[in-house]
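>>> My questions are about this predicted structure, shown below with the sequence.
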Amino acid sequence: MVKQKLILVGNGMSGIRCLEEILKINPDRFDISVFGSEPHLNYNRILLPTVLQRRATFAELTLNDREWYKKHHIHLHTGETVIKIDHEKQMLKTDKQRELSYDHLIIAAGSIPFFLPIPGADKEGVVAFRTIEDCQKMIEAAQKYRKAVVIGGGVLGLEAASGLQNLGMEVRVVHNTHYLMERQLDKKASKMLQRELEKQGIHFLLKRETEEILGGNRVKGMRFKDGTEVEADLVVMAVGVRPNVQLARESGVEIKRGIIVNDYMETNLPNIYAVGECVEHLGIVYGLVKPLFEQGTVLAKRICGIEGNRYKGSVLSTQLKVSGVEVFSAGQFSEDASSKSIKVEDEVAGIYKKIVLKGDQIIGAVLFGDKKESSKLLEMIQKKQDVLDVEKVKLFPSLTNEGNTVAAMAANELICNCNGVTKGAIIEAVQKEGLSTVEQVKKCTKASSSCGGCKPAVAEILSYMNSDEFTREIEQPTMCACTSLTEEEVVQQIQLLGSTTVKEVLEMLNWKNKQGCLTCRPALSYYIGMIHPEYENNHDAALGNDHWKATVEMNGTFSVVPQMYGGMTNSEELRKIADVADKYGITEMAITSEQRVRLMGVKEADLAGVCGELNMHLSSPFRNKLQNIEVCHGEAFCRCNKNSALNLAASLEKRFEYLTMPNRVKMAISPCLHNGADRMLKDIVVIGMERGWEIYMGGRGGGKIRAGELLCIAESDDEAIELIGGLLQLYRKTACYLEQTWEWFDRVGLIHIREVLFDFDLLQPLIESLEKDRLLQKEKISM
């Protein structure tokens, strides 16, 4: 097989990550060539500030050594720039007069630093902060000179300032607005950041605009538009970058701010693609590593001919790489008329935390002084998760550093957002590969290999695993033998990837058994149905005998159970059942434990006729739904109002009969305590009292029986229906597939369930989403 020629223009992080993904999918499909203008191997540009801050060396920035390129038969051309692309002939030319043909071409040219168009910007001693060479110039200047000025109070400017200050220079930061990092922080966090950096010795000149850089051949100072001046031996321009689009523009590729691409990272020209900082997608140019990696993953599948997800944009997040300062922000961090916020502050400890909500969804967050919750919050923002799914008090569990934070984290919580590495993945790698250092974890899992912000968390995990607190019980079983992912990880991926069919999940998550099995297929179907109710709608509509709710018996015949809401019927219904039984020769009928009539021995040829002529809703005791509610009609000596229980049962069954549950849910209702004791083993039990209805949950039959616990009290039928509806929806949203109610009850806890049901702002969204799901299912089944 003749290999196709694939050329990558740009030896940076985004382009090489795309190649890594291509090599995972099909390592033998392409003959690959890479051109990089810089004379270096692929290195981590994001960690340049750590070199200035003496926390890393240039050698440690290298991501892929020459052996990696040789291993994958990649032709690497460093220090060589592509200057022309002929898209009609599918040829390119370099500044070394090299000409090559291609079948596929990826442009990953990155960005170029922006220099203020002011007099003196070309003087010696005025540098950007973008490349290894820029970093080397700053280190050399620090050995000869004393005073440095950084223009720009954004992330890069502050990281440069911190590095120069650590190198012994007297540093001033010039910024043209009222406060620092205004694109990433609110005013409160910004002022706290400024105070902390001032303690470290950095000075700030805010609301200043540079008019001219002073000096002869070399910079000597700066003059501002207000007439003031400041001395400077080194000036660092950190005022932003621009997409590097010159090559693309001259080659006929469509350009606006960046190279215009569609959801598959394709340009307007055939077989030419683009990823990274040079790209503009839906009007946005991304400069952060995670979006660029996501783009590379999408493109890799596209080039390899695999149907995959479209790139739909990314949630922006920021972490400041300054020693001794913890700063994180993500999403929309400023409030407006349509949003609200939750804030926590400890001025003594220097900690400030804020989340911004729109309706029930977290849309943004700012953390200063303690960013332990950053991964969790970013994940919630990305998933557009309702805050009701997490207790508000647990969003910011503590303002202190007491206790081991990683011990409390779930195995599926992300440690490395850039590369999508979870706590569980790190623990598994450490155990299987015998890893003992952060560097080994980085090479094995890629955690901390990009922005480096998670390096302390990785170190904390290693420390935790060596402590007495750690047990191997942290490892969670996989969903089934078809995948190495746990159930929680599968659900997370379905949400992140937006998968809407079981087939998509099996393909996109690289299922070992491409058809799935009896364990995973129904579980996947359930989870997709919960995340995308319209999918569950279509799925139910496709059911055959299940649509009729007929049950196959051992002898090949069928049985059907006409629905009698609350166990109540009338002479007309009974007469109809008897007539149908006579007509179709149904001789076996029984009263079920759930107080329904079961018609047995129905022939397959008669099934459609029986169901059609009954013209009654049919119930199935086998699907994972709310089962027929068992109602206690009371003993002869008890004079309580039996009708109240019958009517409540009928109302509950009619309201929730179409909803799929994680497992079968059995419910019992008793009009009074006289007849409630033998019902307490059900999933949900409702008992009538003088003050209303007592609602119990957590009961269990079978091997280890136990009675349910009192959950709450409802004063009326309507309140009981609302509370039970909220309880069922909370169970539907947070339980694992086939997790029984008592298991879920033990895992989530009585206190948490009560807090949700008793908080109007948490309960109402549950009721609304339950009603929406119910109507979707009812509409489809009625068609």
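Received the coordinates, thanks. Bear in mind that the values here come from a model prediction, so they are computed numbers and not experimental data.

>>> alpha carbons only for contacts and neighbour counts from here, please
Noted.

>>> if I pick the closest residue to residue 248 other than its chain neighbours, what's in contact with it?
Leaving aside its chain neighbours, residue 248 sits nearest to residue 259 (7.2 Å; criterion: CA to CA, 6 or more residues apart in numbering). Going by CA atoms under 8 Å, 6 or more residues apart in numbering, residue 259 touches 245, 248, 253, 267, 274, 278, 279, 280.

>>> how much space is there between the fifth one and residue 9?
Yep, that's residue 274 we're talking about. Separation of residue 274 from residue 9 (CA to CA, to the nearest Å): 9 Å.

>>> And the third one, by the same measure?
Using CA to CA, we find residue 253 at a distance of 14 Å from residue 9.

>>> Comparison target below:
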Amino acid sequence: MIIGAGPTGVKAANQLLKKSDELIVKIFNGEPAAPYNRAQLSYYLAGDVGLAELDNHLPAQSDRLFEFDCCRIEHVDTDAKIVLDQYGHEHGYDKLIIATGSLVTPPSIAGNDKSGVYCFRSLSDAQALLKRREDSQNVFVIGSGPLGIETALAMKTLKNRVFLQVRNSLFARDLDANAKGVLADYIRSNGVEIIDDAAVQRIHGNGRVNGVLLTDGRELAIDTVIMCTGVSPFKQLASDAGIDVARGILVDDFMRTNCDGVYAVGECAEHNGVTHGLISPGYEQAEVCVNHIVAAPTTYSGRKGELQFKFRDFSSHLLGDTNEQNRQVLVYKNTLKNVYRKLVLDGRCLVGAVIIGEWDEAGRVASCIAKRKKLSRSATRLFLERGKLWNDEQLSILEQPEEYIVCLCKNVTRGEVSECMKKGFRTLPALGQELEAGITCGSCQPLLSAMLKEPRPNLIMRHYRAIFWASVFSVLVIAITFFAPKLPFERSVQFAFQFEKIWYGSIYKQTTGYILLALIALSGALSLRKRWKILTLGNLDNWRFAHTILGLVALVALIVHTGFRLGENLSFVLMVVFLLATLTGSLVGVFMSRNHHWTDLKLTQYRAWWSRVHYGLLWLLPALLSFHIVSSYYFS
């Protein structure tokens, strides 16, 4: 019998049915909804996954599985080995697994009982927030762990403001200032405002939230407050049954409690003084528990505090032991790419890592940490120089070594996925059912899709059609500028206006030149929007759209300014650099706007290459423009 149909309880049920042909499994779900994947609720809130994708897989047909949905267990009698449900029915058991999870522990804030204050823990919470998301104008999220960050990003729309209060630390307490800075830049670039110098003292409103008072005296107009604070193990049911508890339900290395035949796994369990708020340790505990029940015992030795969060194309991980005391620490940072990586070495053995931003070697790093592999001196040099540990060409997932970890949540390796595929499991649901890969946070699904050679569409960028056609038109204009003949001079003075005045007349030439300079400066605002913390206005896709349109208008202004004349000497260099910078930017626009259609994994590499060339050419423009302006006035 299993009490609790969260991810850990479902994992235990699946393992029992898989490892035994005789056991009958009863699983009790206290929630009204069928078992669902709690780890993907923030993606559901953001609209990235649908309700059907939250389904937590239980065998569709099994005469040995009995599900009791919307049926809460009220009492456990460990002597008689029976449980009592909320309807007064008794159920007997031989072995009992308690997987009741944890409860939200909101901070004690005056006014937290008002309408408009939400906790975010269950599917019903997510559905309520999903309705609120479109109507809310000002959202305040309390709690800056993985769930708080994901919730703040998910609640952000074009029409609202979202504030994220950093109560103790951003993401994790072990994060240093540089790592926090990179992560904070990413959060702000998505339009979320971070408040890290004050906390909520009081929630205002006459029955319904209309504002918050901060500890520094500031008052903010707020209509929605979301509590994403800590959780505490749900242990009351076990405590009332006479099972030993402390912070959580006390268990040994086999996940047994002090009562015969009773086990506890997941967030409600406490092993060697440690409780976990993550799913992956719960999966391991469920497997250890089931192994003991089916008389194939293995032991649970505990896990270091691993932590991760992922939102769309950005992820962060804390892996292994990140304690730096008396250890060597290697750091690589690239703020332009929103990347921060820190490796912790015990001697030369890799024992921990902090990863902020995407890293294609993360799975391999996790494998090395698990095995305490030694890093060569060449690997450490490469890491400090380029942020990589292996000097390989960009390997596809199929070319990675067998020990490469594809699913960090479940520690599923590339070799295990390959073996499972050979047995005929060749769809994402089938791999999820067999290996539990890709069904927790979902971040490894693109890798699994690549192994299955099954394209997985990317997220759609706002204004993608307009950006695509504007980028294509820009490429055409650039081609015309390079190859079109110069516009001719008027052959007769009888015309009221001679067009050559635009190209050689002082006033006209200066006017078109300064208009072009202003357009170039405005188009550079996108770069400032990405990197300046104070610039958080609007969604980044809107800025990209404006950047694209400004670039196209600047091209038209350039034609008016030059009449398709490329110039000579340094003017020619300036012209070519500007056109190439615009060309590479247009190609980046084409790639980004069609990203959800083109699912080849190499496309991100192409886009990254064109982006680097684009940035390099843009760095040349200020110096060339300055020289061009000075020389124009000097020789005029």
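Ah, there it is. Computed from a predicted model, the values in this text were never measured in an experiment.

>>> Can you tell me how far residue 338 of structure 1 is from residue 332 of structure 1?
With distances taken as CA to CA, residue 338 of structure 1 is found 12 Å from residue 332 of structure 1.

>>> and for the two, which residues touch both?
By CA under 8 Å, 6+ apart, no residue touches both residue 338 of structure 1 and residue 332.

>>> higher neighbour count, those two?
residue 332 (24 against 8; other CA atoms under 10 Å).

>>> In structure 2, what residue corresponds to the more buried one?
Residue 332 of structure 1 maps onto residue 321 of structure 2 when the alignment is built from TM-score structural alignment.

>>> swap in residue 257 of structure 1?
Alignment note (TM-score structural alignment): residue 257 of structure 1 maps to residue 247 of structure 2.

>>> just checking, its match touches residue 270?
Yes - at 7.0 Å, residue 247 of structure 2 and residue 270 qualify as touching, with contact defined as CA atoms under 8 Å.

>>> if you count what's nearby, which of these two comes out ahead?
In this view residue 247 of structure 2 and residue 270 are compared by other CA under 10 Å, and residue 270 has more residues nearby, 23 against 15.

>>> The more buried one should be in a strand, yeah?
Yes - the assignment for residue 270 of structure 2 (DSSP: H, G, I helix; E, B strand; the rest coil) places it in a strand.

>>> Relative to residue 244 of structure 1, how far out is the aligned partner of it in structure 1?
Matched to structure 1 by TM-score structural alignment, residue 270 of structure 2 sits across from residue 280. Distance, residue 280 of structure 1 to residue 244 of structure 1, by CA to CA: 11 Å.

>>> before we move on, back to that, so which of the contacts of residue 259 of structure 1 wins on neighbours?
residue 279 (33 neighbours).

>>> quick one: it from residue 10 of structure 1, how far?
Residue 279 of structure 1 sits 13 Å away from residue 10 of structure 1, going by CA to CA.

>>> Pull up the overlap in contacts between residue 274 and residue 9 of structure 1.
In contact with both residue 274 of structure 1 and residue 9: 106, 107, 108, using CA under 8 Å, 6+ apart.

>>> Closest one to residue 723 of structure 1 out of these, please.
Nearest to residue 723 of structure 1 out of those is residue 108 (CA to CA; 54.5 Å).

>>> That closest one touches residue 265, doesn't it?
No - Residue 108 of structure 1 lies out of contact with residue 265 (CA under 8 Å); the separation is 11.0 Å.

>>> neighbour count winner among these two?
Neighbour count, other CA under 10 Å: between residue 108 of structure 1 and residue 265, residue 108 has more, with 30 against 26.

>>> Aligned counterpart of the more buried one in structure 2, please.
Under the alignment (TM-score structural alignment), residue 108 of structure 1 pairs with residue 99 of structure 2.

>>> got the contact list for that match?
Residue 99 of structure 2 neighbours (CA under 8 Å, 6+ apart): 2, 3, 4, 5, 6, 8, 9, 264, 265, 266, 267, 268.

>>> Let me see the ranges of the strands in the stretch 301-450 of structure 1.
Secondary structure of the stretch 301-450 of structure 1 (DSSP state E, counting those that start in this stretch): strands located at 317-319, 327-331, 340-346, 351-358, 361-368, 414-416, 421-422.

>>> Ok, the stretch 651-783 of structure 1 next?
Along the stretch 651-783 of structure 1, the segments classed as strands by DSSP E, counting those that start in this stretch run 667-670, 684-689, 692-697, 709-714.

>>> just to confirm, which helix or strand has residue 88 of structure 1 in it?
Under DSSP states H and E, no helix or strand contains residue 88 of structure 1.

>>> Kindly tell me how buried the closest residue to residue 329 of structure 2 other than its chain neighbours is, as a neighbour count.
The spatial neighbour of residue 329 of structure 2 that comes closest, neighbours along the chain excluded (CA to CA, 6+ apart), is residue 344 at 4.8 Å. Neighbourhood size, residue 344 of structure 2 [other CA under 10 Å]: 25.
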